[in-house]
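Undergrad: predicted model follows, preceded by the sequence.
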Amino acid sequence: MQRPDRFSACPMVLVACLSFFLLFGCSNDKAAMPQQRPMRAVSTVTMKTQAVTLSTELSGRTSAFRVAEIRPRVNGLIEKRLFTEGSNVKEGQVLYQIDPAPFQAELDNAQAALAEAKAKLPTTRLRAERYKSLVSHSALSQQDYDDAASKLDQVRASITSLEARVQTARINLGYTKVTAPISGRIGKSSVTDGAIVTAYQATALATIQQLDPIYVDVPQSTAEMLRMKALFKEGVVNPKEKDHKKVRLILEDGTPYPLDGTLQFSDVTVDPTTGSVILRLIFPNPKGEILPGMFVRAVITEGVNPQAILVPQQGVSRNPKGQPYALIVDKENKVELRMLTLDRAIGGDWLVAKGLAPGDRVIVEGAQMLRPGTVVNATALDQKPKGDSPAAKAAAKPAKKDAGGK
């Protein structure tokens, strides 16, 4: 009997397998076809112009309104110090007493010599007048009269010299009382009772600083100064007469100083090492809270930009080069990229100098992975459901499960 060929059934099997794969393969391809993605939902903020007061924050240090270094004007011995270190002193108050005895003796001596010279004056004057009459009658030689007249002039000159000597001695005696030239707070004393001092010595006895008002010196770059002048000239920023020179102060610990100051003047010389000029501000300091040498920050009011455009900071991104840009939604609800020129940060917004116009819708939420030209579903940020609204609660409420736990 003939053996059956084991490969005779192969064509039938191959046909069946091919039909199976074609049937189920087509159905799987239909199921795997990608469905159309829904439009991305984004939140936007519509740009509009508004009046914004511009200010600049500069760092600087405080300095005393007036400073006086106390030095003796005569040589002598300090008898007593008449003030408390660190206290407030008044103008004219005696601070040190130098031993006055030698100066009193010098004054007495000068006054005695002056009195002696004045006592000689009447006799010398009468002699000169008598000799003059005798010369006119040829009863006395001319030489004798000339000698008497010269003697009278010498006495008068001696009196003038001695009067100046008396005045000098009186001034030096007054200098033994070292007084305060200004009112203010006095620091530590460099000498004690019994110290020997010399006139106009290099080391000051003490230093007085007037702290009310007080200066604040802050540097401003010339580039910033020129930029502000250009804005004023173009009319972009209008200085306000009342507030243009108004200045606020922030202390070292970050607390604002309660009293406002004013911009006094701007220096006319540029520091070549820093490229900046010094702005001098003046602040009232009635309680002495601000001390010289403190590091502070001054907030200077520049003016008002009546057509400012502010964009939220979350709506601004930067490219790999660090250049700022924003994504906006155009009239066709397509994403468009705009390069921006930013001026400064004001609170949580950026002040835009160039790149945006009133009416532009800037994407502030949902901008991740968006590309220019993408069609989006834009919703104004202020129209989104609030956190406590029914719509928001319904969106946040989890879906109920069926009986099977699905």
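TA: Received, thanks.
Undergrad: from now on I want contacts and neighbour counts done on CA atoms only, so please keep to that.
TA: Will do.
Undergrad: for the longest strand along the chain, name the packing helices and strands.
TA: The residue-count maximum for a strand in the chain (DSSP state E) belongs to strand 49-70. Helices and strands touching strand 49-70, as assessed by 3 or more Cα pairs under 8 Å, 6 or more residues apart in numbering; DSSP states H and E, comprise strand 206-221, strand 295-312.
Undergrad: the nearest residue to Lys334 once chain neighbours are set aside: how many residues sit nearby?
TA: Spatially, and ignoring its direct neighbours in sequence, Lys334 is nearest to Val375 (4.4 Å; Cα to Cα, 6 or more residues apart in numbering). Per other Cα atoms under 10 Å, the neighbour tally for Val375 reads 19.
Undergrad: check it against this one:
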Amino acid sequence: MQAQGRRIGMAAGLLGVVLAGALAWGLGARQGEPRAAAAAPGVPVTLVRVVREDLAQNLAGVGTVTSLHSVLLRPQVEGQLTALLVEEGQLVERGQLLATIDDRAIAAALEQAEATRQSNQAQLRIVEQDLQRYRTLIERGSISRQILEQQEAQAAQLRATLRANQATIDAERVRLSYTRITSPVSGRVGIRNVDVGNLLRTNEDSSLFSVTQIAPISVVFALPQESLPRLQPLLGGDTPVSAYSRDGGQLLGEGRLRSIDNQVASSTGTIRVRAVFDNPEGKLWPGQFVAVDLRTGVLRGGLLLDSRAVRRGLEGAFVYRVVDGKAEVAPVRVLQEVDGRSLVEGLEAGEAVVLDGHSRLAPGARVEVLGEAPALALRRSRP
């Protein structure tokens, strides 16, 4: 009996220990729940405001600077190059003397042609005097008409010879003018390919040098064929075009739209466009690649938003806005993107949307606002 009582007492003690542990664990769990809930932070985000501004409507492309006049100077007569009167890179005016070719042989041929004409003129005077006497004699019946007709034919032959002499003289004068090479355009002299003393030949492919017009100058660039409806009404107007360095950072010049090509390139689906720039400082250089902005108009009062705030999903573009401390999805329609900003529909001016912190966001998630970023400014000034 005594042993049985000891076993019952030990079982009762063990049961009490178990119940006390379970009670303590339950109390601890109930006290820990509010601490865990209080310790769960919201998703940290940064907000940005939607702003209403006027936005320039642009068409952007990459173009090549092209001279409006570029001339390769080649000899038109054979001879020795006797002088180069300009330096490489020098600015020259139209009509300015650039180089000379030995002209002695051509000058001698011209003098000979003039002497031949003078001799034929003297012969013609003698024939015309005889012709006048023959006409007097034929009236008196002293000579036959055959003699008169022969004299008239000889006079006509000499007149034709004089015209041929004059044509030869004119041709030699033209050849003589080719020995003085003048600039056909105002521009800059390129690197020369020959030196003084070389014998120039007309059948050689190489040129002496080139003269390229620098100011004004043009830029030819390609735009998608879908741009045609916006381009065509701008022809004949004063549409501004800006040219930037290839990386889009430095403004190189402001010009005007000149023309569009007469057909679309079937291989690329693009159309070529030409803009003309005054280029007084020579920042645009022939053959240079540039980024081009063509301004087609101004959209008044557009809603602009930092493009980093716009997300894209299966149902289209959207943004997260914060309502009562929670993230809410707001669908938007992106009309245009310019310099890191998006022109959108579906929001109101002044609304704050999430700019940074999207990776952990989901609809209905609690957020913690860390601050508000300033609206992103356009990197380039627009009219």
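TA: Yep, that arrived. Treat the numbers as computed from the prediction; the structure is a model and nothing was measured.
Undergrad: tm score of chain vs chain?
TA: Superposed pair, TM-score by TM-score structural alignment, normalised by the length of structure 2: 0.81. Supporting alignment: 369 aligned residues with a Cα RMSD of 3.6 Å.
Undergrad: could you dump the helices and strands packed on strand 49-70 of structure 1 into JSON lines and include distance to Leu251 of structure 1 and mean neighbour count?
TA: Shown next, in JSON lines, are these (distance: least, Cα to Cα, whole Å; neighbours: other Cα atoms under 10 Å):
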{"stretch": "strand 206-221", "distance to Leu251 of structure 1": "11", "mean neighbour count": "21"}
{"stretch": "strand 295-312", "distance to Leu251 of structure 1": "5", "mean neighbour count": "20"}
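Undergrad: same list, those, but as JSON lines with distance to Arg73 of structure 1 please.
TA: Formatted as JSON lines, these follow (distance: least, Cα to Cα, whole Å):
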{"stretch": "strand 206-221", "distance to Arg73 of structure 1": "14"}
{"stretch": "strand 295-312", "distance to Arg73 of structure 1": "36"}
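Undergrad: what residue in structure 2 is paired with Ser189 of structure 1?
TA: Under the alignment (TM-score structural alignment), Ser189 of structure 1 maps onto Arg192 of structure 2.
Undergrad: after superposing, tell me the mean distance of stretch 153-172 of structure 1 to structure 2.
TA: Stretch 153-172 of structure 1 differs from its equivalent in structure 2 by a mean of 1.3 Å after superposition (mean Cα distance after the TM-score superposition for structure 1).
Undergrad: now the helices for the stretch 1-150 of structure 2?
TA: Along the stretch 1-150 of structure 2, the stretches classed as helices by DSSP state H, counting those that start in this stretch are 2-39, 104-140, 145-177.
Undergrad: now render those helices as TSV, adding distance to Leu257 of structure 2 and mean neighbour count.
TA: Output for those, formatted as TSV (distance: least, Cα to Cα, whole Å; neighbours: other Cα under 10 Å):
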stretch	distance to Leu257 of structure 2	mean neighbour count
helix 2-39	63	10
helix 104-140	48	15
helix 145-177	39	16
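Undergrad: in a markdown table, list those helices along with distance to Asp306 of structure 2.
TA: Below are those laid out as a markdown table (distance: least, Cα to Cα, whole Å):
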| stretch | distance to Asp306 of structure 2 |
| --- | --- |
| helix 2-39 | 33 |
| helix 104-140 | 74 |
| helix 145-177 | 66 |
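Undergrad: out of those, which gets nearest to Gly316 of structure 2?
TA: Nearest to Gly316 of structure 2, of all the helices of the stretch 1-150 of structure 2, is helix 2-39, at 34.9 Å by Cα to Cα.
Undergrad: which residues touch stretch 116-134 of structure 1?
TA: Residues outside stretch 116-134 of structure 1 that contact it (Cα atoms under 8 Å, 6 or more residues apart in numbering) are Leu140, Asp144, Tyr145, Ala148, Ala149, Lys151, Leu152, Val155, Arg156, Ser158, Ile159.
Undergrad: tell me which residue of structure 2 lines up with the last one.
TA: Spelled out, it's Ile159 of structure 1. Here Ile159 of structure 1 is matched to Leu162 in structure 2, going by TM-score structural alignment.
Undergrad: my read is that that match contacts Arg117, right?
TA: Yes. If you go by Cα atoms under 8 Å, Leu162 of structure 2 and Arg117 touch, sitting 5.9 Å apart.
Undergrad: for the residue positioned nearest the centre of structure 1, which non-adjacent residue is closest in space?
TA: When Cα atoms, centre = their mean is applied to structure 1, the residue found nearest the centroid is Ala298 (3.4 Å). Nearest residue to Ala298 of structure 1 in three dimensions, chain neighbours excluded: Leu249, at 4.6 Å (Cα to Cα, 6+ apart).
Undergrad: the helix or strand where that neighbour lies maps to which residues in structure 2?
TA: Assessed by DSSP states H and E, Leu249 of structure 1 sits inside strand 246-250. Aligned by TM-score structural alignment, strand 246-250 of structure 1 corresponds to residues 240-244 of structure 2.
Undergrad: returning to that earlier point: measure the counterpart of the residue nearest to the centre of structure 1 in structure 2 to Leu200 of structure 2 for me?
TA: Mapped onto structure 2 by TM-score structural alignment, Ala298 of structure 1 lines up with Val292. Distance, Val292 of structure 2 to Leu200 of structure 2, using Cα to Cα, to the nearest Å: 42 Å.
Undergrad: again with Leu347 of structure 2
TA: Leu347 of structure 2 is 74 Å from Leu200 of structure 2, by Cα to Cα.
Undergrad: what's the angle from the longest strand of structure 1 to strand 246-250?
TA: If you take axes from the mean of the first three to the mean of the last three Cα atoms, to 10 degrees, strand 49-70 of structure 1 sits at 70 degrees to strand 246-250.
Undergrad: how big's the offset between strand 49-70 of structure 1 and structure 2?
TA: Per aligned residue, strand 49-70 of structure 1 averages 2.2 Å (mean Cα distance after the TM-score superposition for structure 1).
Undergrad: thank you, goodbye.
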